[in-house]
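Peer 1: Quick one: sequence and predicted model below, then my questions.
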Amino acid sequence: MKTSIRDLKRKRASLLDEAEALIASAEAETRDLSEAEQPEYEKRMAEVQRIDRQIEIAKGRETGERAAEARSLGDADAAKAEFRAILRGETRAMEAGTDADGGFAVPEQIDRMIQAQLLDVSLMRRVATVVSTATTDWKKLINTRGASSGWAGETDARAETATPQLAQIAPPTGELYAYPWVTNHLLQDAFFDPEAFLSENVLDEFAMQEGAAFLTGDGADKPKGLMTYPTAATADAGRAFGTMEHMVAGAAAAVTPDELVDLIYKVRAPYRQGAGVAWMMNSATVSKIRKLKDADGRFIWSDSLTEGQPARLLGYPVIEAEDMPDMAADGLPIAFGNFRRGYTITDRMGMTVIRDNVTKPGWTKLYFAKRVGGALTDSNAVKFLKMAAA
């Protein structure tokens, strides 16, 4: 009898919990694993690896079974047909697309299309690091203070150098969902377009919710937003990890070109290079900034000459994020830095859909869900301009 992917994942999670319990017990007593514990730990981790292989085989088997039906169609058309069948509640499609965590898995090609469109409409995704994970417990170790180094001659004594300090980042995650209704007549229509339905009823809602969470989310069953971390007017070397730097403007509701230049150079040179370096502000702030001129009377704002590319301010692209605050006393309306190094978004792979055609006769409710997380990963990478007190 074949074991389902759901059961394999449950067994894997149980084994990992047991292995982590052994580690936690040893760490609580500030010791290594004992001679008795080490084989138990290795046994569980070996079993996890064996289950991982079983999961991959099971996934491949499911993919092969569905591939036979798609040979006469292009991959994209086959994915659309499968997704349309899931939404309509056709039994074969629903059995083939059952997800391990409940509901029905959105076909991979449709899921990739959703992710691609989210990249276009979710502004933070354009500049932040986006990581796809198979679980919700993604973690990252970061070095909050690098090991020191030095120079020495061939026979000189080597002084002991500082030990790097590590911190673990585990972005808070939550279930991002949309819950649209659709009439059964529309679902059964031969011209029903699942891609258009997703764009109009799911993607825009996802983008709006994500945009707010990546900046202002409190970390409770949602990402922890960039704007929710503490800030201080302290240079990088003097701040604790997790506290971001702000520079105080000279006025409560206006900025000068010189202040914007100063903010750029608050970000150290290595961070000002590569992808993800940008300004971030809302439209109200943009309307003020784009009127600023330098000492020679030239505008410091440059409109893009290429469709789809952002405008530039002092040479760097501008991301208009409406969830950034307006210019007001003590506010943080402008951010600049390397968002790719500063903020990480985690996407659990796969979206599920649950259909309900019982609650309201003649209608079908469709519950689309995906798990998304986000957190600050380098508090030196992005700086804020803080308005003066009133």
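Peer 2: Okay, I see it. Since the structure is predicted, the reported quantities are computational estimates derived from the model, not experimental observations. Numbering: from 1, shown residues only.

Peer 1: For the rest of this, base every contact and every neighbour count on C-alpha atoms.
Peer 2: OK.

Peer 1: I'd like to know how far the residue nearest the centre of the chain sits from Thr173.
Peer 2: The residue lying closest to the centre of the chain (Cα atoms, centre = their mean) is Ile345, at 1.6 Å. Using Cα to Cα, to the nearest Å, one gets 9 Å for the distance from Ile345 to Thr173.

Peer 1: Can you show me the helices along the stretch 201-350 of the chain?
Peer 2: 204-216, 257-264, 283-289, 339-342 (DSSP state H, counting those that start in this stretch).

Peer 1: Any chance of those in JSON lines with distance to Gln188 and mean neighbour count as columns?
Peer 2: Formatted as JSON lines, those follow (distance: least, Cα to Cα, whole Å; neighbours: other Cα atoms under 10 Å):
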{"stretch": "helix 204-216", "distance to Gln188": "24", "mean neighbour count": "20"}
{"stretch": "helix 257-264", "distance to Gln188": "56", "mean neighbour count": "16"}
{"stretch": "helix 283-289", "distance to Gln188": "42", "mean neighbour count": "16"}
{"stretch": "helix 339-342", "distance to Gln188": "44", "mean neighbour count": "25"}
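
Peer 1: pretty sure the residue nearest to the centre of the chain is touching Val131, no?
Peer 2: Yes - between Ile345 and Val131 there is a contact at 6.1 Å, judged by Cα atoms under 8 Å.

Peer 1: dropping in the other structure now:
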Amino acid sequence: MSDFIAKQVEAKQKAWHEAKAILDTVEARGGEWTGEEQAKFDALSADIDRRNEAIELETREAKVAEQIQASAINFKDATVSDNESDILRKMAAGELRGHTFEQRVITGSSTGAPVPTSFYNEIVKVARLVNPLLDYATVLNTSGGENLQIPSQSGFSTATIVGQGSTVATSEPTFNAFVTLGAYKFSALAQLSRELILDSGVDIIGFLAGQFGNAFGNAIGDKVVNGTGTVEPTGFLTAAATGVTGSTGVSGAFTADNVIDLIYSVDGALRSLPSFALLANSTSIAALRKLKDTSGRYIFDVADSVGRRDLVLGVPVIETPALPSPATNARSLAVGDLKSLYIRNAGGLQVDRSDDFAFATDLATWRATWRLDSRLVQTNNIKVFRGGAS
């Protein structure tokens, strides 16, 4: 563990203990918050969130460094070709009109130095920070966008005790209709001045990756969660079964008992999987941090080491901004096996440039296109909490 991460973990634990002390004080008073207490608690919660993000980013960078070191052995000579910054600058100069950037693994250059990332990978890296579901779902990479059919199982084979010499009864698994994944086109625009692009000291890949990564991460994250399936991906909230419905008269709020019931509404075999997690947005996570069980213990635990996530009743919590906040009839929490969510990535990332779109301002306009689809293949593998009707 690096010193930086160790300090972040220690500071996060300290902030969490301070936040719990405030909650205990408010509860002892009967649940009435002072303005100072609310402001202090919100500041501590925000500090915990920032440190979680810093730990996750540092951990990602450490993994990339390990991959670079591992790939620096036994390189073969390769033909020198334009790197992706050169390709982008050629597009800016009008020598290229478009280019498809494919996903790349770590490779070696002709000098033996590793090339750890590509433009495609840089965009995906930013998109994953914005939309963490890209890290946990089952991602299928295909070269084209033709329909892809995924089998969905509704029942398993069964076993029975059979006497000596008796016939073994036939028992076959049962299947739902195939789940079909297509390819919906997501596009984003970014603009740069010609002087900035032609300046060799400017990190074009970093700038454009940040712009497109944030744009795609937000747009895809919303549709993977809330998409209707009509001219857009089918979000898992559309397909997931309801595990628990909240009480009426509380504006969709959930209780500790609701959370317990939601977690145990999912098949027990799934709860032991490493891909089992609880999804919530920041508003819901703030509410989860305040909940106690019948013994007065908080159901929320802040991660105390690197590589671990915050936990609710032992279940990892993944902040998912696209999920709704608690409200009447809103599906504000989801829990289940995230590998049951399939995201189909069709082809590479297509980037095109136009000088005509913003000709009067001498700006080059860049358009990035990413085609994908998503479906929850096993609809009972993720359950949601639905707020009460009033």
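Peer 2: Yep, that arrived. The structure presented is a predicted model; accordingly, all values stated were derived computationally and were not measured.

Peer 1: Aligned to the residue nearest to the centre of structure 1, what sits in structure 2?
Peer 2: Using TM-score structural alignment as the criterion, Ile345 of structure 1 maps onto Ile343 of structure 2.

Peer 1: can you pull the contacts of its match?
Peer 2: 134, 137-140, 372-375 (Cα atoms under 8 Å, 6 or more residues apart in numbering).

Peer 1: For the residues you listed, which entry has the maximal number of neighbours?
Peer 2: Ser374 (31 neighbours; other Cα atoms under 10 Å).

Peer 1: residues touching it, list them.
Peer 2: Taking Cα under 8 Å, 6+ apart, we find Ser374 of structure 2 in contact with 181, 224, 233-235, 341-344.

Peer 1: Most neighbours out of those residues, which is it?
Peer 2: For the contacts of Ser374 of structure 2, neighbours tallied by other Cα under 10 Å; top is Val224, 29 neighbours.

Peer 1: and that one, what pairs with it in structure 1?
Peer 2: Checking TM-score structural alignment: Val224 of structure 2 goes with Phe214.

Peer 1: what's the closest non-adjacent residue to that match?
Peer 2: Gly225 (4.4 Å; Cα to Cα, 6 or more residues apart in numbering).

Peer 1: And that neighbour, how far from Gly217 of structure 1?
Peer 2: Distance from Gly225 of structure 1 to Gly217 of structure 1, counting by Cα to Cα: 4 Å.

Peer 1: how about the helices of the stretch 51-200 of structure 1, start to end?
Peer 2: Counting by DSSP H, counting those that start in this stretch, the helices of the stretch 51-200 of structure 1 are 75-88, 91-96, 108-121, 123-127, 184-188, 194-198.

Peer 1: Minimum distance to Ala24 of structure 1: which of these has it?
Peer 2: Proximity to Ala24 of structure 1 (Cα to Cα) singles out helix 123-127 among these, at 34.9 Å.

Peer 1: what comes into contact with that closest one?
Peer 2: Helix 123-127 of structure 1 is contacted from outside by 118-120, 211, 214, 275-278, 319-321, 339-340, 345, using Cα under 8 Å, 6+ apart.

Peer 1: now swap in stretch 349-362 of structure 1 and tell me
Peer 2: Against stretch 349-362 of structure 1 from outside (Cα under 8 Å, 6+ apart): 87, 89, 99, 102-106, 108, 111, 132-134, 183-185, 363-370.

Peer 1: quick one: which of those sit in strands?
Peer 2: Among these, the members found in strands (DSSP state E) are 104-105, 132-133, 183, 363-370.

Peer 1: For Ala93 of structure 2, the count of nearby residues, please.
Peer 2: Using other Cα under 10 Å, Ala93 of structure 2 has 16 neighbouring residues.

Peer 1: Spit out the contact partners of it.
Peer 2: Under the criterion of Cα under 8 Å, 6+ apart, the contact list for Ala93 of structure 2 reads Leu198.

Peer 1: Report the contact partners of the equivalent of Val248 of structure 1 over in structure 2.
Peer 2: Under the alignment (TM-score structural alignment), Val248 of structure 1 pairs with Thr245 in structure 2. Neighbouring residues of Thr245 of structure 2 by Cα under 8 Å, 6+ apart: 258, 385-388.

Peer 1: which non-adjacent residue is nearest Thr245 of structure 2?
Peer 2: Arg386 (4.8 Å).

Peer 1: can you pull out the strands in the stretch 151-300 of structure 2?
Peer 2: Secondary structure of the stretch 151-300 of structure 2, counting by DSSP state E, counting those that start in this stretch: strands at 153-155, 174-175, 179-181, 184-193, 241-245, 276-280, 300-301.

Peer 1: Phe384 of structure 1: what secondary structure?
Peer 2: What DSSP: H, G, I helix; E, B strand; the rest coil gives for Phe384 of structure 1 is strand.
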